[in-house]
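Colleague: Could you look at this predicted model? Sequence included:
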Amino acid sequence: MRIVVMTHNLWADNRWPEREPALRALLRTRRPDVYAVQELRPATRDVIDSELPGDHRVEDDERGWSHESSIWWDAGLFTEVEHGALDIGIGVDEVHRDRRLFWVRLADRDGATILVSTAHFCFPGTRCELEEHVNPRIAQSEAAGAALAELGAPGEPVLFMGDLNESWHVLRLLHAAGLSDSYSALGIVPPPTWPTVPTWPQPTAPWVIDFQFHRGRIRALTTEVVDFFHGDIAPSDHKPVVTTYGFDVG
């Protein structure tokens, strides 16, 4: 079996509902089998529900599942086994308060499972980084790697993805934890994932900060940073990362 997985920072409710037609068009065009998001809001959650009618998502009353992240999956391919949200030290202030390591374990029709997870690491503008010169993404990367090592069963396919807000320490530490990013796995130099221009209104240097990682009996077959526009506006200020995975037998 092969699955198409998309990760996407939805930019909260900035320039919403102006971006709604673009998000709808993206989902209709790309139609991922698994869709993990960051900076979710109730309005964008409702749009995704309406555009992915054959999908299920995690149902949970914890605020983070409606105001930061959630995960959708094709109900014809998978059923939920369990889910959770782990504190890995991201909720350092009011802006980041709902951020966790969000995860769901899914089973296919034969009962084989896959662990899908997402997180949104701290933006470089937090107080501890600006005033104390401490990079919080180092500890968050180590905590994410340790949590996934504990959550994932031996050999079980594990996916981790999201807006990690940098491309140096997160790669170094998550690779050390046994995870491979889709770009490196395929020998691809990643293009920038932020910002989308001209939807992002200010001139700024481009960053590679959105990633997909995998471990276990699964391999990346293709990966792509999607430059998608509907008219003259993108669905978000971030570009989605879309990866096709194949499952290894054994």
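Modeller: Sure, I can see it.

Colleague: When you work out contacts or count neighbours from here on, use the C-alpha atoms and nothing else.
Modeller: Will do.

Colleague: Tell me where this structure has helices.
Modeller: With helices called from DSSP state H, the chain shows them at 20-30, 42-51, 64-67, 127-130, 136-151, 169-176, 182-185.

Colleague: check contacts around the most centrally placed residue in the chain.
Modeller: Residue closest to the average C-alpha location in the chain (Cα atoms, centre = their mean): Gly162, at 2.9 Å. In this structure, Gly162 makes contact with Thr7, His8, Asn9, Ala36, Val37, Gln38, Thr118, Ala119, His120, Asp210, Phe211, Gln212, judged by Cα atoms under 8 Å, 6 or more residues apart in numbering.

Colleague: Contacts only, for the second one.
Modeller: Neighbouring residues of His8 by Cα under 8 Å, 6+ apart: Tyr35, Ala36, Val37, Gln38, Gly162, Asp163, Asp210, His238, Lys239, Pro240, Val241.

Colleague: list the contacts for the first one?
Modeller: I take that to be Tyr35. Contact analysis of Tyr35 by Cα under 8 Å, 6+ apart lists Val5, Met6, Thr7, His8, Ile71, Trp72, Trp73.

Colleague: Of these, which is the most crowded?
Modeller: For the contacts of Tyr35, the largest neighbour count, defined by other Cα atoms under 10 Å, is 28 neighbours, found at Met6.

Colleague: where's that one relative to Gln38, distance?
Modeller: Using Cα to Cα, to the nearest Å, Met6 is found at 11 Å from Gln38.

Colleague: Likewise for Ala205?
Modeller: For Ala205 relative to Gln38 (Cα to Cα), the value is 22 Å.

Colleague: The two: which is more packed in?
Modeller: Shown here are Ala205 and Gln38; by other Cα under 10 Å, Gln38 has more neighbours (27 against 8).

Colleague: Surely that one touches Trp65?
Modeller: No. Gln38 lies out of contact with Trp65 (Cα atoms under 8 Å); the separation is 9.7 Å.

Colleague: another one to put next to it:
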Amino acid sequence: MFPIRLSIATLNLWKTKRWSKRQSALKKFVNVFCPDILCVQELKSEVLKFLDKVLPVHTRVHDDFIGWTDECNIFWKTRFFENIEYGAEEIGILAENRKLFWIRLKLRGTDRTVFISTAHFTYQEHHDELKTGLSPRIKQSRNTVLMLKKLVINTEPAFFAGDLNDTVNPLLILHEAGYDNCFTALSIPCPSTFPSYPTGQYPSDNYVRFLNQTRDWIVANQYSRPIIAQVPHCYYGETAPSDHWPVLAVYEI
């Protein structure tokens, strides 16, 4: 018997900024790597329609809540998984439709389930943070942990992936709750995920877009084991899929 392995990726899609230039690069990424599960943030309906076309062996959450079409969504391969339930939970993100988006998937032909969740935490340049000097991502991380404790079932493999806009405190809080990021779990230095070069250096007068940062993460609980993890620099010509690089990991569950 072979162990069950799944690939999971997360990518901030940058809404529709420079969209006409990035379409081919995004298509190349999803075609070349074709993750079993894909979590996306900064989604827009136009980009969602595009992904529906270039991911023919995947499906996603279809729901009337605008957050599923204009913030985040989760794609999965239908030959491997079927949807059991899903939801969107309030965790204090400073944007109206940003939530903790989650789904429970059943592995076809088994009784096993996996829990997948994604979110886009508030960015560092938000006016409240600049005014107060306090990071809202600490509260958002703690609320995420509370929701994971509420939603994840017993020994179920659980994953949280997304743009956390941070490199330290959310990872510490998640680690203390039993969720380790895929790089540290493999003793790999965490690569930068923002900005992509040269695509992400736009507008060119934005100081932050010249500061390398690891903003995007995949974390998992003890009921899965990472095999590999990377930040693939996938170009089409000279263009990247987004201003963020994707994060991709393979887990044994």
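Modeller: Received the coordinates, thanks. All values derive from a computational prediction rather than experimental measurement.

Colleague: picking that back up, out of the helices of structure 1, nearest to Thr199 of structure 1?
Modeller: Smallest distance to Thr199 of structure 1 across the helices of structure 1 (Cα to Cα): 11.0 Å, for helix 20-30.

Colleague: Please list the residues outside the closest one that contact it.
Modeller: Residues outside helix 20-30 of structure 1 that contact it (Cα under 8 Å, 6+ apart): 44, 47-48, 51-52, 228-231, 233-236.

Colleague: Over to stretch 196-207 of structure 1?
Modeller: In contact with stretch 196-207 of structure 1 (Cα under 8 Å, 6+ apart) are residues 166, 192-195, 227, 232-234, 236-239.

Colleague: Need the buried ones from those selected in PyMOL.
Modeller: Restricted to buried positions by 16 or more other Cα atoms under 10 Å, the PyMOL selection for the contacts of stretch 196-207 of structure 1 reads:
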select buried, resi 166+192+193+194+195+233+234+236+237+238+239
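
Colleague: Looking at the contacts of stretch 196-207 of structure 1, which one is closest to Ala176 of structure 1?
Modeller: Proximity of those to Ala176 of structure 1 (Cα to Cα) peaks at Glu166, which lies at 16.4 Å.

Colleague: how close does that closest one sit to Pro136 of structure 1?
Modeller: Glu166 of structure 1 is 11 Å from Pro136 of structure 1, by Cα to Cα.

Colleague: ok, and the most crowded of the contacts of helix 20-30 of structure 1?
Modeller: Counting neighbours by other Cα under 10 Å, Pro235 leads those with 29 neighbours.

Colleague: so how far is Val197 of structure 1 from it?
Modeller: For Pro235 of structure 1 relative to Val197 of structure 1 (Cα to Cα), the value is 11 Å.

Colleague: How about Asp210 of structure 1?
Modeller: Taking Cα to Cα, one finds Asp210 of structure 1 at 16 Å from Val197 of structure 1.

Colleague: And these two? Which one has more around it.
Modeller: Looking at Asp210 of structure 1 and Val197 with other Cα under 10 Å, you find the greater number of neighbours at Asp210, namely 25 against 18.

Colleague: In structure 2, what sits opposite the more buried one in the alignment?
Modeller: Mapped onto structure 2 by TM-score structural alignment, Asp210 of structure 1 lines up with Asp216.

Colleague: is it true that its match touches Val247?
Modeller: Yes. At 6.8 Å, Asp216 of structure 2 and Val247 qualify as touching, with contact defined as Cα under 8 Å.

Colleague: tell me, what's touching those two both at once?
Modeller: Residues touching both Asp216 of structure 2 and Val247 by Cα under 8 Å, 6+ apart: Thr10, Leu11, Thr193.

Colleague: Mind checking which of the residues you listed are in strands?
Modeller: Thr10, Leu11 (DSSP state E).

Colleague: now for the contacts of His8 of structure 1, which pair is the farthest apart?
Modeller: Greatest spatial distance in those: Tyr35 and His238, 14.7 Å, computed using Cα to Cα.

Colleague: Contact partners for Asp111 of structure 2?
Modeller: Asp111 of structure 2 is in contact with no residue at all, counting by Cα under 8 Å, 6+ apart.

Colleague: Relative to Ala12 of structure 1, how far out is Ala139 of structure 1?
Modeller: 25 Å.

Colleague: Repeat that for Arg137 of structure 1.
Modeller: Look at Arg137 of structure 1 and Ala12 of structure 1: by Cα to Cα, they are 21 Å apart.

Colleague: So the two - more neighbours on which side?
Modeller: Arg137 (24 against 18).

Colleague: roughly how far apart are that one and Asp163 of structure 1?
Modeller: 11 Å.

Colleague: Equivalent analysis for Leu179 of structure 1, please.
Modeller: Counting by Cα to Cα, the gap from Leu179 of structure 1 to Asp163 of structure 1 is 16 Å.

Colleague: Looking only at neighbour counts, state which of the two leads.
Modeller: More crowded of Leu179 of structure 1 and Asp163, by other Cα under 10 Å: Asp163, with 26 against 22.

Colleague: Now for the more buried one: which residues touch it?
Modeller: By Cα under 8 Å, 6+ apart, the contact list for Asp163 of structure 1 reads His8, Asn9, Gln38, Ala119, His120, Phe121, Ile209, Asp210, Phe211.

Colleague: how about the equivalent of Phe75 of structure 2 over in structure 1, what does it touch?
Modeller: Mapped onto structure 1 by TM-score structural alignment, Phe75 of structure 2 lines up with Trp72. Applying Cα under 8 Å, 6+ apart to Trp72 of structure 1 gives the contacts Asp33, Val34, Tyr35, Ala36, Asp55, His56, Arg57, Val58.

Colleague: what's the counterpart of His58 of structure 2 in structure 1?
Modeller: Aligned partner of His58 of structure 2 by TM-score structural alignment: Asp55.

Colleague: Next, find the distance separating that match from Trp72 of structure 1.
Modeller: In this view, Asp55 of structure 1 and Trp72 of structure 1 are 6 Å apart by Cα to Cα.

Colleague: State the distance from the closest residue in space to the match of Phe75 of structure 2 that isn't next to it in sequence to Ser141 of structure 1.
Modeller: Spatial nearest neighbour of Trp72 of structure 1, excluding adjacent residues (Cα to Cα, 6 or more residues apart in numbering): Arg57 at 4.2 Å. Distance from Arg57 of structure 1 to Ser141 of structure 1, counting by Cα to Cα: 25 Å.

Colleague: same question, Thr204 of structure 1
Modeller: Relative to Ser141 of structure 1, Thr204 of structure 1 is positioned 25 Å away (Cα to Cα).
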